[in-house]
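Trainee: below are the sequence and a predicted model for it; my questions follow.
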Amino acid sequence: MQIKFTRNIQFTRLLKAEGRLREFNFRKQNGLQEGLFTVDVVDDRGNRILFRMQKEDTGWKIVQQPLPEWIWKNETNLNDLIEEELKNF
């Protein structure tokens, strides 16, 4: 009997967005959807915003959904944070 262990990747990074330092939490579950990260961040009112980023040929892209503009403007920065973290694994 062979047992295969896969690790979940979870990390937090601070990123300046819309003039404020915001905490973005990233989580990648190993399973059916290998190229998918769940990301959450808190807005100015304290509401948690959840969204997904999917691996594409050009990098990690936000899955199309209604989100505040300041998240869309930081898509490239979020891609860079994910790529930087994945280098460690």
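Mentor: Structure's in. What do you need? Predicted, not measured: the structure shown is a model, and the values here were computed from it. Numbers count the residues shown, from 1 in each chain.
Trainee: hey, let's count contacts and neighbours off CA atoms from now on
Mentor: Fine.
Trainee: neighbours around Lys87, how many?
Mentor: By the criterion of other Cα atoms under 10 Å, Lys87 has 7 neighbours.
Trainee: next: Lys16.
Mentor: Neighbours of Lys16 (other Cα under 10 Å): 12.
Trainee: could you pull out the helices in the chain for me?
Mentor: 69-72, 75-86 (DSSP state H).
Trainee: got the ones you listed as a markdown table, with mean neighbour count and distance to Val42 columns?
Mentor: Converted to a markdown table, these look like this (neighbours: other Cα atoms under 10 Å; distance: least, Cα to Cα, whole Å):
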| stretch | mean neighbour count | distance to Val42 |
| --- | --- | --- |
| helix 69-72 | 14 | 11 |
| helix 75-86 | 15 | 15 |
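Trainee: want to compare, so here's the second one:
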Amino acid sequence: MKLEFFKNIQFTKLIKAEGRLREFNFRNHLSPMMKDVCSVNVTDNRGNRIIFEMQKQEGGWKIAQAKLPVWILENENNFQRVIEEEIQ
């Protein structure tokens, strides 16, 4: 019986979005059974938690959802950079 292992990496980064520093929480799932997926969560100005996923594609990490606040979509390159830094 062959055991397959996966990495589960969690980290937090402060990223400036919508004119202020926000705490983004990342959880990266690297498993042979699923594509590289990183879930990200952050709170909005009202304290509501926004959760979205980023998937690794040929061009790098991309936000998987379309209906998100603009200040999240505008930071896709920043998210990609911090994910790559942490998983190396």
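Mentor: Cool, the structure landed. For clarity, every value in this text was computed on a predicted model and none was experimentally measured.
Trainee: any idea what the TM-score is?
Mentor: The TM-score (TM-score structural alignment, normalised by the length of structure 2) is 0.88; 87 aligned residues with a Cα RMSD of 1.5 Å.
Trainee: closest to Lys55 of structure 1 out of the helices of structure 1?
Mentor: Closest approach to Lys55 of structure 1 among those is made by helix 75-86 (9.3 Å; Cα to Cα).
Trainee: comparing that closest one with structure 2, how large is the average distance?
Mentor: Compared with structure 2 after the fit, helix 75-86 of structure 1 shows a mean deviation of 0.5 Å (mean Cα distance after the TM-score superposition for structure 1).
Trainee: need the residues that contact that helix.
Mentor: 13, 59-62 (Cα atoms under 8 Å, 6 or more residues apart in numbering).
Trainee: and the residues you listed, which are buried?
Mentor: The neighbour-count test (16 or more other Cα atoms under 10 Å) applied to the contacts of helix 75-86 of structure 1 identifies 60-62 as buried.
Trainee: what's the closest of those residues to Gly46 of structure 1?
Mentor: Distances from Gly46 of structure 1 to those, taken by Cα to Cα, are shortest for Ile62, at 21.4 Å.
Trainee: list the contacts for the closest one?
Mentor: 51-54, 72, 75 are the contacts of Ile62 of structure 1 under Cα under 8 Å, 6+ apart.
Trainee: let's see it at 7 Å
Mentor: 52-54, 75 (Cα atoms under 7 Å, 6 or more residues apart in numbering).
Trainee: most neighbours, which of those residues?
Mentor: In the contacts of Ile62 of structure 1, the most neighbours by other Cα under 10 Å go to Met53, 22 neighbours.
Trainee: of all the helices of structure 1, which one comes closest to Glu34 of structure 1?
Mentor: helix 75-86 (13.0 Å).
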